[in-house]
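K.L.:
this one's sequence-less:
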């Protein structure tokens, strides 16, 4: 991340990353397909973590409550990552190709939420809709959190985004 921040994403090479990590380039490629994989490393874990958070919500909760509780738990799980997430976001927004990869992250997160809801017996169309709303709210919340005052918890930003979404949809 330091190399990406100091040199820019485009100015950083795989050999530089490998050297900074104390690896050979060959070892780097055993673990990562390319330098984008380094930047999006945690994205592999996040959909599964959100699914686990959602699975921990009491089964009597409806789909909306399940999504909100699962995302609230996810917010608590990443609350201490603010600085790293802000750095990563800045790097991602500097390169159009990385924005595309970030959209893929949102897609995988929506898919994980949708599957979690479906396993709980939520109608597939409702699950798909709730998942799309959840990811949109989460992405909005993260943006507000990273751009806002440092003392505001991510969970508060999520509640605000969720309420704004509800107000927008109901008029």
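P.N.:
Yep, it's here. Since the structure is predicted, the reported quantities are computational estimates derived from the model, not experimental observations. Numbers count the residues shown, from 1 in each chain.

K.L.:
CA atoms for contacts and neighbours, from now on please.
P.N.:
OK.

K.L.:
List the residues that contact residue 35.
P.N.:
13-14 (C-alpha atoms under 8 Å, 6 or more residues apart in numbering).

K.L.:
mind checking how far it is from residue 23?
P.N.:
Applying C-alpha to C-alpha, to the nearest Å, the value for residue 35 to residue 23 is 14 Å.

K.L.:
Might one say that residue 91 is in contact with residue 9?
P.N.:
Yes. Residue 91 is within contact range of residue 9, at 6.6 Å (criterion: C-alpha atoms under 8 Å).

K.L.:
With adjacent residues omitted, what lies nearest to the residue of the chain most remote from its centre?
P.N.:
Within the chain, residue 24 marks the point farthest from the mean C-alpha position, 29.5 Å out by C-alpha atoms, centre = their mean. Of all residues not flanking residue 24 in the chain, residue 18 sits nearest, at 5.7 Å (C-alpha to C-alpha, 6 or more residues apart in numbering).

K.L.:
which secondary structure elements does the helix or strand harbouring that neighbour contact?
P.N.:
Element membership of residue 18, judged by DSSP states H and E, is helix 14-20. In terms of contacts (3 or more C-alpha pairs under 8 Å, 6 or more residues apart in numbering; DSSP states H and E), helix 14-20 is packed against helix 25-31.

K.L.:
try this one next to it:
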């Protein structure tokens, strides 16, 4: 094995997901992931803290994009509309990764530890969104309520997107879920 291999991170992510789908998360070892990717365990640990993090490695990028879009929403936008701008941004990013997202979600759904990690990721996204709203001048509890509602919209729409037919994009499903939430809140 050479000292340097191009796209080691991507190869590790793909090898891990393939093995998790084939064998199950709990039955897959870091040694097997590294071997499937043609790399060493040492290389694996340069990129990931543990085998769970392979499935959550895009969380920071997702959070940055969401926060940037909330920050960039038009001045004077209602808090929920600023959150909607963030949801649109992440919907566009994730749309091209639908096949990967479906496989990833099937692995997460099958494992309690991974479902807990997913909830932590969503809580982190909510906290970052609330902080972005604070920077826009939104006070509590409005900032936290809008952020939590936005992440709930994301979670519901994401579930429909990965589990449903290919006829709708994630951003569209999030807009529909947000409209439904607004209708519920309005008492319609």
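P.N.:
Sure thing, it's come through. Please read these numbers as outputs of a predicted model, since none were measured by experiment.

K.L.:
Superposed, what's their TM-score?
P.N.:
The pair, once superposed, lands on a TM-score of 0.94 when counted by TM-score structural alignment, normalised by the length of structure 1; 171 aligned residues with a C-alpha RMSD of 1.3 Å.

K.L.:
follow-up on the earlier one: OK, contacts around the equivalent of the residue nearest to residue 24 of structure 1 over in structure 2?
P.N.:
Under the alignment (TM-score structural alignment), residue 18 of structure 1 pairs with residue 34 in structure 2. Neighbouring residues of residue 34 of structure 2 by C-alpha under 8 Å, 6+ apart: 12, 15, 40-41, 43-44.

K.L.:
Need the residue closest to the centroid of structure 2.
P.N.:
Closest-to-mean residue, structure 2, C-alpha atoms, centre = their mean: residue 59 / 5.6 Å.

K.L.:
Would you mind finding the match for it in structure 1?
P.N.:
In structure 1, residue 59 of structure 2 lands on residue 43 (TM-score structural alignment).

K.L.:
Which secondary structure state does that match sit in?
P.N.:
helix (DSSP: H, G, I helix; E, B strand; the rest coil).

K.L.:
Just give the closest residue to it, not the sequence neighbours.
P.N.:
Closest to residue 43 of structure 1 by C-alpha to C-alpha, 6+ apart is residue 105, at 6.4 Å.

K.L.:
So that neighbour: helix, strand or coil?
P.N.:
Assignment for residue 105 of structure 1 (three-state DSSP): helix.

K.L.:
To which residue of structure 2 is it aligned?
P.N.:
By TM-score structural alignment, residue 105 of structure 1 lines up with residue 121.

K.L.:
next one: residue 3 of structure 1
P.N.:
By TM-score structural alignment, residue 3 of structure 1 lines up with residue 19.

K.L.:
Check residue 144 of structure 1 too.
P.N.:
So, by TM-score structural alignment, residue 144 of structure 1 is matched to residue 160.

K.L.:
And that match, how close does it get to residue 183 of structure 2?
P.N.:
For residue 160 of structure 2, the distance to residue 183 of structure 2 - C-alpha to C-alpha - is 19 Å.

K.L.:
Give me the more crowded residue out of the two.
P.N.:
residue 160 (16 against 11; other C-alpha atoms under 10 Å).

K.L.:
Find the nearest non-adjacent residue to that one, please.
P.N.:
In space, residue 160 of structure 2 is closest to residue 173, 7.6 Å off (C-alpha to C-alpha, 6+ apart).

K.L.:
tell me the contacts of that neighbour?
P.N.:
157-158, 160-161.

K.L.:
ditto for residue 151 of structure 1
P.N.:
With C-alpha under 8 Å, 6+ apart, residue 151 of structure 1 has no contacts at all.

K.L.:
Helix, strand, or coil at it?
P.N.:
coil.

K.L.:
how far away is it from residue 158 of structure 1?
P.N.:
14 Å.

K.L.:
do the same with residue 137 of structure 1
P.N.:
Distance from residue 137 of structure 1 to residue 158 of structure 1, counting by C-alpha to C-alpha: 7 Å.

K.L.:
same question, residue 87 of structure 1
P.N.:
For residue 87 of structure 1, the distance to residue 158 of structure 1 equals 20 Å [C-alpha to C-alpha].

K.L.:
Helices along structure 1, start to end?
P.N.:
Using DSSP state H, the helices found in structure 1 span residues 2-7, 14-20, 25-31, 35-39, 46-55, 63-78, 82-93, 96-119, 124-147, 154-170.

K.L.:
quick one on the thing from earlier: is it true that the residue nearest to the centre of structure 2 touches residue 121?
P.N.:
Yes. In terms of C-alpha under 8 Å, residue 59 of structure 2 counts as a neighbour of residue 121; the distance is 7.0 Å.

K.L.:
check contacts around residue 155 of structure 1.
P.N.:
Per C-alpha under 8 Å, 6+ apart, neighbours of residue 155 of structure 1: 72, 75-76.
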